[in-house]
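*Asks:* Any chance you could fold what I've pasted below:
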Amino acid sequence: MIEILTPDELDRARKTGALVGTILHTLKNRTRIGTNLLEIDRWARAMILDAGAVSCYVDYAPSFGRGPFGHYICTAVNDAVLHGLPHDYMLADGDLLTLDLAVTLDGISADAAISFIVGEARPPASVALVETTERALAAGIAAAGPGARTGDVAHAIGTVLSGAGYPINLEFGGHGIGSTMHQDPHISNDGRPGRGFTLRPGLLLALEPWVMEDTDRLITDPDGWTLRSATGARTAHTEHTVAITEHGAEILTLPPKN
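*Replies:* Below you'll find the predicted structure:
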């Protein structure tokens, strides 16, 4: 299903996106050495419910997971990159943490993810991973406008990732979003320009470049959810929900300006 939102629905999408951006920004600022992943999940739950929103994850039970997910946020550490199931783990200095959050407010969903390093340590390879996914996301957003094709966006993302020397996994990528979290069209993290669905105003997309340092192969934890690099190498994942408008792609999940 591909949804094209009305102007009223786009206004609601902006509110949902602002909530997601605010929650992720708040969680990042609260996270310290010694913070437990389950504590982050509790913080996310409180903020979602206080806002009158609904988690897209708690009851999420796709074919590839061992559902329902049962938590309010994905927390992936170091070699974990996607669908990180919160568990009893206290963050250490230098851990690379990814927070991935999707909520629905007033019938419209938004989805975003941030990767950052905990504490004072700044391993150069980890910094490069995060910065590369951020640059790839910016390139994908710049390529997303009315009349562009999904392949144009995928190619822009993949050019940055491969140009930095990272292998690219095409199993999971960006997606349409609207009244539900996952919709068509699929946006791979690499592709051929000029191919795929033509973008039009009113379309929402969740674009999410992610990489693993030295492999394109994933393995699944015994929890049935958490996806890790097959080699144990570190990973990073950055995501925004954007709205296609007459003038380009509007980012909906930015952190608050203040």
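*Asks:* Going by C-alpha atoms from here, please, whenever you check contacts or count neighbours.
*Replies:* Noted.
*Asks:* Do a quick rundown of the helices in this structure.
*Replies:* Ranges of helices in the chain, per DSSP state H, are 7-30, 37-50, 124-143, 150-163.
*Asks:* So which of those helices is nearest residue 171?
*Replies:* Closest approach to residue 171 among the helices of the chain (CA to CA): helix 150-163, 13.2 Å.
*Asks:* Could you pull out the strands in the stretch 151-258 of the chain for me?
*Replies:* Remark: strands assigned in the stretch 151-258 of the chain by DSSP state E, counting those that start in this stretch are 174-176, 183-187, 204-207, 210-212, 218-220, 227-229, 235-237, 240-245, 248-251.
*Asks:* got a markdown table for these, with distance to residue 29 too?
*Replies:* Converted to a markdown table, the strands of the stretch 151-258 of the chain look like this (distance: least, CA to CA, whole Å):
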| stretch | distance to residue 29 |
| --- | --- |
| strand 174-176 | 26 |
| strand 183-187 | 30 |
| strand 204-207 | 23 |
| strand 210-212 | 22 |
| strand 218-220 | 29 |
| strand 227-229 | 25 |
| strand 235-237 | 18 |
| strand 240-245 | 19 |
| strand 248-251 | 21 |
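*Asks:* Which one, of the ones you listed, ends up nearest to residue 70?
*Replies:* strand 227-229 (16.4 Å).
*Asks:* Second chain to compare with the first, below:
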Amino acid sequence: MIIPKTSEEIELMREAALVVSKTLGMLAKELKPGVTTNQLNTLAEDFIRAQDAVPGFLGLYDCPSTLLTSVNEAVVHGLPTDTPLKDGDIVAIDCGAIKHGFYGDHAYTFEIGEVAPETKKLLQVTKESLYIGIREFKAGNRVGDVGFAIQDYCEKHGYGVVRELVGHGLGRKMHEDPEMPNYGRRGRGKKFIEGMTIAIEPMINLGTRRIQQLSDGWTIVTQDQKPSAHFEHDVALVDGKPELLSTFAYIYDALGIESNEEDEFRQKALIK
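*Replies:* Next up, the predicted model:
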């Protein structure tokens, strides 16, 4: 059952999402060859708690960490380790936080040093597909419209669209209805309703869409060991249109990137 939120609840969810946004922005300043994902995990937990919030992943489904850090061929759910990141790696950092009883949950795939051109292109297309999907989250559309848009765009570039892992509704629970696949058929699935809040998160592979789980019980990797990218935003349906609750602005500030990609999805000015 889809749980629509009041305007007041949506604003509380925005605060939770921005805890995550600021955390990812802080981590962006720390990312460089030689840093370990365990170090990033410690920084993130301390930073989230300093914002009067609680790590959203830690303990959820027995998750042992604050961050999920997926390096190179890892798609999602990578556990932090003591292995140093190296030049040419990519790392998808997925982070959650709870504030005011609501979850924020979003992700960004970072480049470490000089990344191969084909990998850089994968990240670009995957992030573009995120906004293409968000654009379809509007009054009158259905779950399949978002999934179709993401799938169509990514497959035209020759990439594999993961089927087994999906986006989801978001609110007082990390995972609410509906599931939000990154593939589908137009006009199919549950209809979007005013006030619903979701996490849209393309998980796109450079090669095959096939995946497998490692023996740690968490990390999901591509079967062909080629890189995978993951980007995620929290979005609410407000006045029939998608309203971003999360932002990559803090990441871009840290990395010196100028972007207006979020402008069309933000009815309210972002509070820095």
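*Asks:* Need the TM-score from the superposition.
*Replies:* Remark: TM-score between the superposed chains equals 0.94 [TM-score structural alignment, normalised by the length of the first structure]; 251 aligned residues with a CA RMSD of 1.2 Å.
*Asks:* quick one on the thing from earlier: so which of the helices of the first structure is the most surrounded?
*Replies:* Ranked by mean neighbour count, those are led by helix 150-163 with a mean of 24 (mean count of other CA atoms under 10 Å).
*Asks:* Now do that helix: distance to the chain's middle.
*Replies:* Distance, stretch centre to chain centre, for helix 150-163 of the first structure: 16 Å (CA atoms, centre = their mean, to the nearest Å).
*Asks:* ok and that helix relative to strand 183-187, angle-wise?
*Replies:* Between helix 150-163 of the first structure and strand 183-187, the angle comes out at 40 degrees (axes from the mean of the first three to the mean of the last three CA atoms, to 10 degrees).
*Asks:* want to throw the strands of the stretch 151-258 of the first structure into TSV with mean neighbour count and distance to residue 140 of the first structure?
*Replies:* Shown next, in TSV, are the strands of the stretch 151-258 of the first structure (neighbours: other CA atoms under 10 Å; distance: least, CA to CA, whole Å):
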stretch	mean neighbour count	distance to residue 140 of the first structure
strand 174-176	23	10
strand 183-187	21	10
strand 204-207	30	7
strand 210-212	28	12
strand 218-220	17	23
strand 227-229	23	23
strand 235-237	30	14
strand 240-245	26	10
strand 248-251	20	10
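*Asks:* between those strands, which gets nearest to residue 136 of the first structure?
*Replies:* Among the strands of the stretch 151-258 of the first structure, strand 210-212 sits nearest to residue 136 of the first structure (CA to CA), with 9.0 Å.
*Asks:* Provide the aligned range in the second structure for that closest one.
*Replies:* Aligned using TM-score structural alignment, strand 210-212 of the first structure spans residues 203-205 in the second structure.
*Asks:* That stretch vs the first structure - mean distance after superposition?
*Replies:* For stretch 203-205 of the second structure, the mean distance to aligned residues of the first structure following superposition is 1.2 Å (mean CA distance after the TM-score superposition for the first structure).
*Asks:* ok, residues contacting that stretch?
*Replies:* With contact meaning CA atoms under 8 Å, 6 or more residues apart in numbering, stretch 203-205 of the second structure is reached by 75-76, 122, 126, 154, 159-162, 165, 182, 222, 226-231.
*Asks:* let's see 6 Å
*Replies:* Under the criterion CA atoms under 6 Å, 6 or more residues apart in numbering, residues 159, 160, 161, 162, 228, 229, 230 lie in contact with stretch 203-205 of the second structure.
*Asks:* Sounds good, over and out.
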